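[1] make a model of this:
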Amino acid sequence: MWSASCAFGDIDNDGDVDLYVTRYVNFAPDNIKICTLFQNVRSYCHPNVYSSVPDILYRNNGNGTFTDVTRESGVYKAGNGLGVVFGDYDDDGWIDIYVANDATPNFLFQNKGKGVFEEVGLWTGTAVGVDGKPLAGMGTDMGDMNGDGLLDIFVTNLGGQTHSLYKNLGKGLFADATFASGIGEATLPYAGWGAAFFDYDNDGDFDLTVANGDVIDNAKLLRNDASYEQVNLLLRNDGTGKFTSVGPASGLGFALKKPSRALAVGDLDNDGDLDIVVSNAGATADVLQNEGGNRSNSIFVRTVGSRSNRDGIGARLKLSVRGKILVRDVKAGSSYLAQNDLRVHFGLGNALRADRLEIHWPGGPVEVIENIEANRILTVRQGEGAVRSVPFGFKQ
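    Now for the predicted structure:
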């Protein structure tokens, strides 16, 4: 089988992380097919040429081994999975799973409790595009784009389709906000892969960055307007969930044209803002170092679990600053074939401290820390509170 992205999350709140692996198609050396388009131009086969396959969910046994629970957990459903992200979209304390599928409807697996799932993509409004048809889903991420405390969903698709943004309305329903948010116009020409919600300018709201590149290297022969090498996108959020492309004004890194694929974000130099790493097909990776985000203040939080998993994966953090509540999750796996910095980042704007931090540990009690100084990396150990606080740039 052809596996793709994976992600970790504690599906049953038993304190250890379980593993979800997407699988693309039923592809093997004995069923390779040769595909062409007009005039015998070489092309990759459409995924529908092969049969779709279910993804795999492994439950952690707590002793270093895993058990395949795909069927009994309710996620045994055929699709062409490429991207996956864990996130508690309905805020019920049980982590859910979203899967970006290529040319088949996307999956939203709602956790009904103790790791038993129901697929609810179609009736929640997150399975297809605005025209009701499946899109070519590649990468995905979840994040609160408009500050209402609810996780919204972003999905990258092939060029000519636009990438998708699903706005969480609460009560288990989503609205397609692709065009209302500005995402549609900004992404229409591009084939997207990796993507991340992140706050690059430290103003407290989630912006977006996307890795783009066409699927096939002879794309020009197939479409005159196509290009294998494409620029990547930086989409700035105005705080209400409206996005504007600002890549051209944000440095030479966003002027590069390459066949980009995976993308991850994290503070590589510990200076208080988020940098970007992008992998490219057949080329070296690019590191885009953020040199302006730290003009505003921020806080990073490293979670260390005790009763829950070691890294606190699946914890939900709520930071109160100047009457605004910022919601962030500790995630292990999202985007496309990528893993972001596990430390949780909060942009504070010009605030010099945060009033209150709530950490909702997976399956455990809420921990509260108050009066947190800005521009520091805070380590919180479950049950013990803040055990370390160092300024940005601190060297051991």
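
[2] all contacts plus neighbour counts: C-alpha atoms, from now on.
    Noted.

[3] please, where are all the strands along the stretch 201-350 of the chain?
    207-212, 233-237, 243-245, 260-266, 275-280, 283-288, 297-304, 316-321, 324-329, 344-349 (DSSP state E, counting those that start in this stretch).

[4] and the angle from the fifth one to strand 283-288?
    In this case it means strand 275-280. Relative orientation of strand 275-280 versus strand 283-288 (axes from the mean of the first three to the mean of the last three C-alpha atoms, to 10 degrees): 160 degrees.

[5] the structure of the following sequence is requested for comparison with the preceding one:
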Amino acid sequence: DYAWLPDQLFENLGNGTFKRAQERGFSATAGPTMGTIACDLDADGDQDLLAVSDGAANRMYRNDRGQFVEAALEHGVAFDLKGTANGSMGVDAADITGDGLSEILITTYTQQLPTLFENSPGAFFSDTTRIRAVGISLRPHVNWAVGLMDFDNDSDTDIFVCNGHFLRNADVLPEVTRFAVPNALLLNSDGRFAPNSDQQIETDQPDASSRGAAFEDFDNDGDIDCIILNCGSAAQVLENTTVSSGNWLEVELSGTTSPRMPVGAKVSLIAGDRTQSRELSSGRGYQSHCGTRLHFGLGEYDEARIKVSWPSGIESDVAEVDCNTLIRLVEP
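    Below you'll find the model as predicted:
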């Protein structure tokens, strides 16, 4: 047990120092925060904040012109479908449905399902965990960091989840779990994430009690790898050796009018009749930060069109980009 404290916002002054900015809407709320993410949840062009809580209502801070309004209940992300305040741990956001809006996946405590909140215009979220068949195999375990990425380059979003209890003697508990258990990779099959045998991660490294995870194409071979932070044991580097089902593109952005690292920029990639979108974020999930490249699986397509909405409001458009390459785009 521990005392709840208000979430805190520190404003970057641009000279290597920060100041507290509680007056922007954070002084009146407190909770047992575990994971956080900053992204444009309501599609209005600025960064909102989501703080997920261990056994209490989640909090969504909607950014209204630099002032933050706590509106999790209004937008449907405070509780799950049954109105339960789960033991929320980690969180990630990505456009899973292909409509340009960010969905949210929150990992949870043992004997609870991770919660998938599906976004609709106006940032009204619905719990579609059961419809999308998310996480039945994860229910026995405590889930921590989560990554929503295309791990097999087939042009849809998959799910990676870190698992592990915090009690070393968890095997004597009735939850049917252990301190060290396998992590999970759930591949997207037509919008569902049922854990078939070929959808589980295979690794030659021992089971551990994992916590944080960073996802990036670390070896520059066109697929997403993973570095995992473990509790009480060494970190693990997992190289993705999946037999790829498709082509890929990676996008690296550099701002000019926008900040050099243009957090909040949105990239839409159009290949054939399919449009994917990803947002550049900084720090997300649980004890985690991913790289600044945006990775897209293309499936069978060998070229794509790339549109960028920069934080400054500038739009850019690059056509006929060849597949299987890293492209660096500078804000015009």
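
[6] after superposition, what is the TM-score?
    TM-score of the superposed chains, computed with TM-score structural alignment, normalised by the length of structure 2, equals 0.95; 331 aligned residues with a C-alpha RMSD of 1.7 Å.

[7] returning to that earlier point: which among the strands of the stretch 201-350 of structure 1 is found nearest to Glu119 of structure 1?
    For those, the distance to Glu119 of structure 1 is smallest for strand 324-329, at 22.0 Å, taking C-alpha to C-alpha.

[8] residues in structure 2 aligned with that closest one?
    The aligned range for strand 324-329 of structure 1 in structure 2 is 274-279, by TM-score structural alignment.

[9] re the thing from before, out of the strands of the stretch 201-350 of structure 1, deepest packed?
    Ranked by mean neighbour count under mean count of other C-alpha atoms under 10 Å, the strands of the stretch 201-350 of structure 1 are led by strand 207-212, which reaches a mean of 28.

[10] for it, grab the matching residue range in structure 2.
    Mapping strand 207-212 of structure 1 onto structure 2 (TM-score structural alignment) gives residues 158-163.

[11] that stretch vs structure 1 - mean distance after superposition?
    Taken over the aligned residues, the distance from stretch 158-163 of structure 2 to structure 1 averages 0.4 Å (mean C-alpha distance after the TM-score superposition for structure 1).

[12] Arg381 of structure 1: which of the strands of the stretch 201-350 of structure 1 is closest?
    Closest approach to Arg381 of structure 1 among these is made by strand 297-304 (4.6 Å; C-alpha to C-alpha).

[13] ok, and what's touching that closest one?
    Strand 297-304 of structure 1 is contacted from outside by 202, 272-273, 310-312, 342-352, 374-382, using C-alpha atoms under 8 Å, 6 or more residues apart in numbering.

[14] report the mean deviation for the match of strand 324-329 of structure 1 after fitting onto structure 1.
    Taken over the aligned residues, the distance from stretch 274-279 of structure 2 to structure 1 averages 0.8 Å (mean C-alpha distance after the TM-score superposition for structure 1).

[15] tell me the spacing between the aligned residue in structure 1 for Val69 of structure 2 and Ser73 of structure 1.
    Alignment note: Val69 of structure 2 maps to Glu118 in structure 1; criterion TM-score structural alignment. Between Glu118 of structure 1 and Ser73 of structure 1 the computed distance is 9 Å (C-alpha to C-alpha, to the nearest Å).

[16] when the two are compared, which one has more neighbours?
    Comparing Glu118 of structure 1 with Ser73 by other C-alpha atoms under 10 Å, the one with more neighbours is Ser73, at 19 against 15.

[17] identify the residue of structure 2 aligned to the more buried one.
    When structure 2 is aligned by TM-score structural alignment, Ser73 of structure 1 is paired with Arg24.

[18] tally of neighbours for the equivalent of Thr241 of structure 2 over in structure 1?
    The equivalent of Thr241 of structure 2 in structure 1 is Glu291 (alignment by TM-score structural alignment). As a burial measure, Glu291 of structure 1 scores 16 neighbours (other C-alpha under 10 Å).

[19] chain neighbours aside, what residue packs nearest to Glu291 of structure 1?
    Closest residue to Glu291 of structure 1 apart from its sequence neighbours, by C-alpha to C-alpha, 6 or more residues apart in numbering: Asp273 at 8.0 Å.

[20] state the distance from the most centrally placed residue in structure 1 to Thr65 of structure 1.
    Taking C-alpha atoms, centre = their mean as the criterion, Asp141 is the residue nearest the geometric centre of structure 1, at 2.4 Å. Asp141 of structure 1 sits 28 Å away from Thr65 of structure 1, going by C-alpha to C-alpha.

[21] what range in structure 2 matches stretch 19-28 of structure 1?
    Per TM-score structural alignment, stretch 19-28 of structure 1 has no counterpart in structure 2.

[22] between the strands of the stretch 201-350 of structure 1, which gets nearest to Tyr50 of structure 1?
    Comparison of the strands of the stretch 201-350 of structure 1 against Tyr50 of structure 1 by C-alpha to C-alpha identifies strand 260-266 as nearest, at 22.4 Å.

[23] quick one: the closest one to strand 283-288, angle?
    Angle, strand 260-266 of structure 1 to strand 283-288, by the same axes, to 10 degrees: 30 degrees.

[24] pull the distance from strand 260-266 of structure 1 to the chain's centre.
    On the basis of C-alpha atoms, centre = their mean, to the nearest Å, strand 260-266 of structure 1 is displaced by 10 Å from the centre of the chain it belongs to.

[25] go on, stretch 295-311 of structure 2?
    How far stretch 295-311 of structure 2 lies from its chain's middle: 19 Å, per C-alpha atoms, centre = their mean.

[26] who's in contact with the closest residue to Ser155 of structure 2 other than its chain neighbours?
    Counting by C-alpha to C-alpha, 6+ apart, Gly297 is the residue found nearest to Ser155 of structure 2 once chain neighbours are left out, at 4.4 Å. Listed by C-alpha under 8 Å, 6+ apart, the contact set of Gly297 of structure 2 reads 150, 152-156, 246-249.

[27] so which of those persist in structure 1?
    Of these, the ones still in contact in structure 1 (both residues aligned by TM-score structural alignment, their matches' C-alpha atoms under 8 Å) are 150, 152-156, 246-249.

[28] in a markdown table: those residues, plus distance to Gly31 of structure 2.
    Converted to a markdown table, these look like this (distance: C-alpha to C-alpha, whole Å):
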| residue | distance to Gly31 of structure 2 |
| --- | --- |
| Asp150 | 32 |
| Asp152 | 37 |
| Asn153 | 38 |
| Asp154 | 39 |
| Ser155 | 37 |
| Asp156 | 34 |
| Gly246 | 43 |
| Asn247 | 43 |
| Trp248 | 40 |
| Leu249 | 40 |
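
[29] no more questions from me, cheers.
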